[in-house]
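Visitor: model the following, please.
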Amino acid sequence: MPAESRLAAAFGVSKPVVREAVRELVALGVVHIQQGKVARVRAVDAAPLVQFFRFAVSENDHGLADANELRKLIEPQAAVLAARRGTAADQARLTQTIAAIENSVGRPEAFTDADIAFHEAIAAMTGNRLLSLQMQGLRSVIRGVSQILTMRPARTTQEWDATVQRHRAIYEAIIARDEARASSAMLEHFGAADAAIDQLAASWRSQRGETSAA
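Guide: Below is the predicted model:
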């Protein structure tokens, strides 16, 4: 970026005004400042979205359900586009992620990493940069939801297997380029997540002595 004096002259404002504007851009993740170096405009990435979604989801008791509902609006269509547009290289990447999911059963942290990689790979397969950035922005939310669900003390072997099978159903539909099946498999996946989140919410309300959702 040009020096503060040049920016001030170009826009007809004072240096303090430019300095405050640059601070705002840094806070938004648009500009990067390093001590002793020229300020630089950052490449577009998901960092601002990551911050936004992290705070938006954590600020209320319905955050998990809200996040899952948002993903349910986005990801079935992403699965459709992935089935339609995915290249051979994209499919190879998706194959690696489903293998990682299957190999991480019973290990919540590893499973969470594989789950994030799987859903981000599908977003990348759409060829839609904004959609891919959206999914990257949701990464911290996806991680939080996945960790809560996979770390439940009462999680059974059957539940682990069912989760893996839902992912495999999505994978197989996308690889087969079956758009309708890819969408329905993704919807089924989030339907199961809805049920698990409802159970958790009911448990939390019970622990707080509440009888219904706030």
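
Visitor: when you work out contacts or count neighbours from here on, use the C-alpha atoms and nothing else.
Guide: Fine.

Visitor: contacts for whatever helix or strand Ser146 lives in?
Guide: Taking DSSP states H and E as the definition, Ser146 sits inside helix 139-150. With contacts defined as C-alpha atoms under 8 Å, 6 or more residues apart in numbering, helix 139-150 is touched by 50, 53-54, 57, 64, 67, 108-109, 112-113, 115-116, 196-197.

Visitor: next: stretch 13-31.
Guide: 4-5, 7-8, 32-33, 39-44, 47-48.

Visitor: return the member of these nearest to Ser104.
Guide: Nearest to Ser104, judged by C-alpha to C-alpha, of the contacts of stretch 13-31 is Ala47 at 27.5 Å.

Visitor: show me the contacts of stretch 13-31 that map onto helices.
Guide: Using DSSP state H, the members of the contacts of stretch 13-31 that fall within helices are Glu4, Ser5, Leu7, Ala8, Ala47, Pro48.

Visitor: show me which of those residues is closest to Ala88.
Guide: Distance to Ala88 across those (C-alpha to C-alpha) is lowest for Ala47, with 29.0 Å.

Visitor: contact partners for the residue nearest to the spatial centre of the chain?
Guide: Residue closest to the mean C-alpha point of the chain, counted by C-alpha atoms, centre = their mean, is Leu138 at 2.7 Å. By C-alpha under 8 Å, 6+ apart, Leu138 lies in contact with Leu49, Val50, Phe53, Arg54.

Visitor: here is a second sequence; please produce its structure as well for comparison:
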Amino acid sequence: MLAQSEDLSGAEKVFAFFRNALLDGTLKTGERLLGERELALKLGVSRPLLREALRSLSMLGFLDIQHGRGAFVRHAEISVLSDFFTFSLAQQPDILDDVMQARIAIECQAIRLACDRASETDLKGIGSKLTRLMDTLHDPAEGGAADFAFHQAIVDASHSEALNTLYRAIGDLLRRSHIQRREVTISEPGVIDYLVDAHREVFLSIVDRNPDAADRKLREHFAIGDAFRRRSLISAFSRRPAT
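Guide: Prediction:
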């Protein structure tokens, strides 16, 4: 078992070898690892431990182990990273507030890049997401999902693989946050008009290719949205009867 201390040290050797080989370009997607015996000798670990470590990497989607042929490097799916973030972060108290701060950092840089890099197809895609958002304003579940899709389309339009990877990794948590916030704020006076105006202004700033304005509009959107959420929470608790 990898849980034993000496085995854990050996497993770390395997993981470090694999990670470093990917980083320095020694291994690339589709390439075959050294044979089990040769790799075990190279890393100074037992073959059973190596086999277990490679199986773990395979379960994570990093390797494709083919019986009789060996282990091949796979291009990992983003869902693996998303699952890791979800399982890890979901156990932390008040994690959605922290995730929102990460979201702001990612989106504000993404929208600046989108102003420079977005293609006509990207702009049409963001526009269609805005239309969907406006069609679902009164439905917290559908509207929250549409809101998330609008912001995801902005990150997509940045054409930054790193920002997209990070954003999609927290995507499940963000989608849940959008829906929860809609459920809380949907009855707040003025929120419907705000949702339309704020998202339209963000979209138009990208169309205008104005990164400073886009960054500013997006930050205003986050700040005002958070104010709506706080107001609705205060209102909800103020209506509760004393016990």
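
Visitor: list the ones among the contacts of Leu138 of the first structure that the second structure also has?
Guide: Counting by both residues aligned by TM-score structural alignment, their matches' C-alpha atoms under 8 Å, the contacts of Leu138 of the first structure that remain in contact in the second structure are Val50, Phe53, Arg54.

Visitor: quick one: the first one and Gln136 touch, right?
Guide: Yes: Val50 of the first structure lies in contact with Gln136 (C-alpha atoms under 8 Å); the separation is 7.4 Å.

Visitor: would you mark the buried spots in the helix of greatest length in the second structure?
Guide: When the second structure is parsed with DSSP H, its longest helix is helix 211-238. With burial defined by 16 or more other C-alpha atoms under 10 Å, the residues of helix 211-238 of the second structure counted as buried are 211, 213-215, 217-219, 221, 224-225, 228-229, 232.

Visitor: same list, these, but as TSV with distance to Val184 of the second structure please.
Guide: Below are the buried residues of helix 211-238 of the second structure laid out as TSV (distance: C-alpha to C-alpha, whole Å):
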residue	distance to Val184 of the second structure
Pro211	31
Ala213	29
Ala214	27
Asp215	26
Lys217	23
Leu218	21
Arg219	21
His221	17
Ile224	14
Gly225	11
Phe228	9
Arg229	7
Ser232	6
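
Visitor: now do the same for Arg182 of the second structure: its match in the first structure.
Guide: Structural alignment (TM-score structural alignment) places Arg182 of the second structure against Thr150 in the first structure.

Visitor: show me which of Val50 and Gln136 of the first structure is the more surrounded one.
Guide: The neighbour count for Val50 of the first structure versus Gln136, taken as other C-alpha atoms under 10 Å, is higher for Gln136 (23 against 19).

Visitor: what strand or helix carries the more buried one?
Guide: Assigned by DSSP H and E, Gln136 of the first structure belongs to helix 129-137.

Visitor: so that helix matches what in the second structure?
Guide: Counting by TM-score structural alignment, helix 129-137 of the first structure corresponds to 161-169 in the second structure.

Visitor: centre of the chain to that stretch, how far?
Guide: How far stretch 161-169 of the second structure lies from its chain's middle: 5 Å, per C-alpha atoms, centre = their mean, to the nearest Å.

Visitor: average offset of it relative to the first structure?
Guide: Average distance, stretch 161-169 of the second structure versus aligned residues of the first structure after superposition (mean C-alpha distance after the TM-score superposition for the first structure): 1.0 Å.

Visitor: for the counterpart of Val99 of the second structure in the first structure, grab the count of nearby residues.
Guide: Using TM-score structural alignment, the partner of Val99 of the second structure in the first structure is Ala67. Number of residues near Ala67 of the first structure (other C-alpha under 10 Å) recorded here: 17.

Visitor: and Ala67 of the first structure, how far from Phe55 of the first structure?
Guide: 12 Å (C-alpha to C-alpha, to the nearest Å).

Visitor: okay, the contacts of Leu138 of the first structure in TSV with secondary structure and distance to Arg84 of the first structure next?
Guide: Shown next, in TSV, are the contacts of Leu138 of the first structure (DSSP: H, G, I helix; E, B strand; the rest coil; distance: C-alpha to C-alpha, whole Å):
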residue	secondary structure	distance to Arg84 of the first structure
Leu49	helix	27
Val50	helix	28
Phe53	helix	29
Arg54	helix	31
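
Visitor: let's have those in CSV, adding distance to Thr126 of the first structure.
Guide: Formatted as CSV, those follow (distance: C-alpha to C-alpha, whole Å):
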residue, distance to Thr126 of the first structure
Leu49, 19
Val50, 20
Phe53, 22
Arg54, 24
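
Visitor: of the residues you listed, select the buried ones using a ChimeraX command.
Guide: Buried residues among the contacts of Leu138 of the first structure (16+ other C-alpha under 10 Å), as a ChimeraX selection:
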select :49,50,53,54
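
Visitor: what kind of secondary structure is Gly29 of the first structure in?
Guide: coil (DSSP: H, G, I helix; E, B strand; the rest coil).

Visitor: just to revisit the earlier point, angle of the helix holding Ser146 of the first structure against helix 129-137?
Guide: Using axes from the mean of the first three to the mean of the last three C-alpha atoms, to 10 degrees, the direction of helix 139-150 of the first structure lies 50 degrees away from that of helix 129-137.
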